[in-house]
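Trainee: Build the 3D model from these lines:
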Amino acid sequence: MKNQNKLTDENINKIIETYRNRVAVDKYAHVALLEEINQNEFNLNIPRYVDTFEEEEAIDLDEVIKLLEQDKQEIADLEAKINEQLKILGMNV
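Mentor: Okay, the predicted model is just below:
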């Protein structure tokens, strides 16, 4: 079975209302005049008319480094505990 997108009733209603009201909605719909469509050589690809780009959230590299160091320390602590248990079981580690 193929993966396919499904429209909910809410999605369908939003499409219909946007079309009926002929309104521009940021990142969703654009009301293009025939002159604009002509200038775009009758290309109706959505990205020509609607900018759907979403800015990505900035990554705090200092926080990422701090979290990685915490993870490394936690791994080292867990490995030490595992080694202690292995020694109790008589294994050479």
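Trainee: only C-alpha atoms for contact and neighbour calcs from this point on.
Mentor: Noted.
Trainee: Report the separation between V64 and Q70.
Mentor: For V64, the distance to Q70 equals 10 Å [C-alpha to C-alpha, to the nearest Å].
Trainee: Likewise for A80?
Mentor: Distance, A80 to Q70, by C-alpha to C-alpha: 15 Å.
Trainee: again, but for I16
Mentor: Going from I16 to Q70 by C-alpha to C-alpha gives 51 Å.
Trainee: swap in Q39?
Mentor: Separation of Q39 from Q70 (C-alpha to C-alpha) stands at 56 Å.
Trainee: for Y19, same thing?
Mentor: 52 Å.
Trainee: Please provide the structure for the following sequence as well, for comparison with the first:
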Amino acid sequence: MEDEQKDGMLETRLVRVRGIVQGIGYREACVRHAHALGVTGWVRNRMDGSVEAMVQGSPEQLADMCSWLSEGMSAALVDGLEVTEVAPPFARFEHFERLPTL
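Mentor: Predicted structure coming up:
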């Protein structure tokens, strides 16, 4: 019963971050921030220079994570953030990791 309640609060979003976000440690900082928030999923560089992240957690966790992604870290210059809600059913992630460039 408790797992069902947790699943009901679990949301997944695909986020594309555009700007100067590659080659500056953005993904590593993203992984650290996701771990601190308890968010699961992954992050990777895209060939077009953007960073893509699949984030999963409660609505509050995802709001915090998307806020961080839009501001990034001090070396990042985020020009735009595209957030797409992923409708259930979706895979449940166990942790947050960095994936290879796509």
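Trainee: so what number do they get for TM-score?
Mentor: With the length set by TM-score structural alignment, normalised by the length of the first structure, the two chains reach a TM-score of 0.24; 34 aligned residues with a C-alpha RMSD of 3.2 Å.
Trainee: who touches L14 of the second structure in this structure?
Mentor: Listed by C-alpha atoms under 8 Å, 6 or more residues apart in numbering, the contact partners of L14 of the second structure are 52-55, 83-86.
Trainee: of all these, which comes closest to M65 of the second structure?
Mentor: Top of the list for closeness to M65 of the second structure, among these and by C-alpha to C-alpha, is V55 at 8.0 Å.
Trainee: got the contact list for that closest one?
Mentor: By C-alpha under 8 Å, 6+ apart, the neighbours of V55 of the second structure are 12-15, 39-42, 62.
Trainee: One more pass at 6 Å, please.
Mentor: For V55 of the second structure, the contact set (C-alpha atoms under 6 Å, 6 or more residues apart in numbering) comprises 12-13, 40-41.
Trainee: Farthest-apart pair in the residues you listed, please.
Mentor: Maximum pairwise distance in the contacts of V55 of the second structure, criterion C-alpha to C-alpha, is 10.8 Å, between R13 and T40.
Trainee: what's the burial count for S67 of the second structure?
Mentor: The tally of other residues near S67 of the second structure (other C-alpha atoms under 10 Å) stands at 12.
Trainee: From M65 of the second structure, how far out is H33 of the second structure?
Mentor: Here H33 of the second structure is placed at a distance of 8 Å from M65 of the second structure (C-alpha to C-alpha).
Trainee: neighbour-wise, which of the two wins?
Mentor: Neighbour totals were compared for H33 of the second structure and M65, and M65 leads with 23 against 17 (other C-alpha under 10 Å).
Trainee: which SSE is the more buried one in?
Mentor: Element membership for M65 of the second structure (DSSP states H and E) is helix 59-71.
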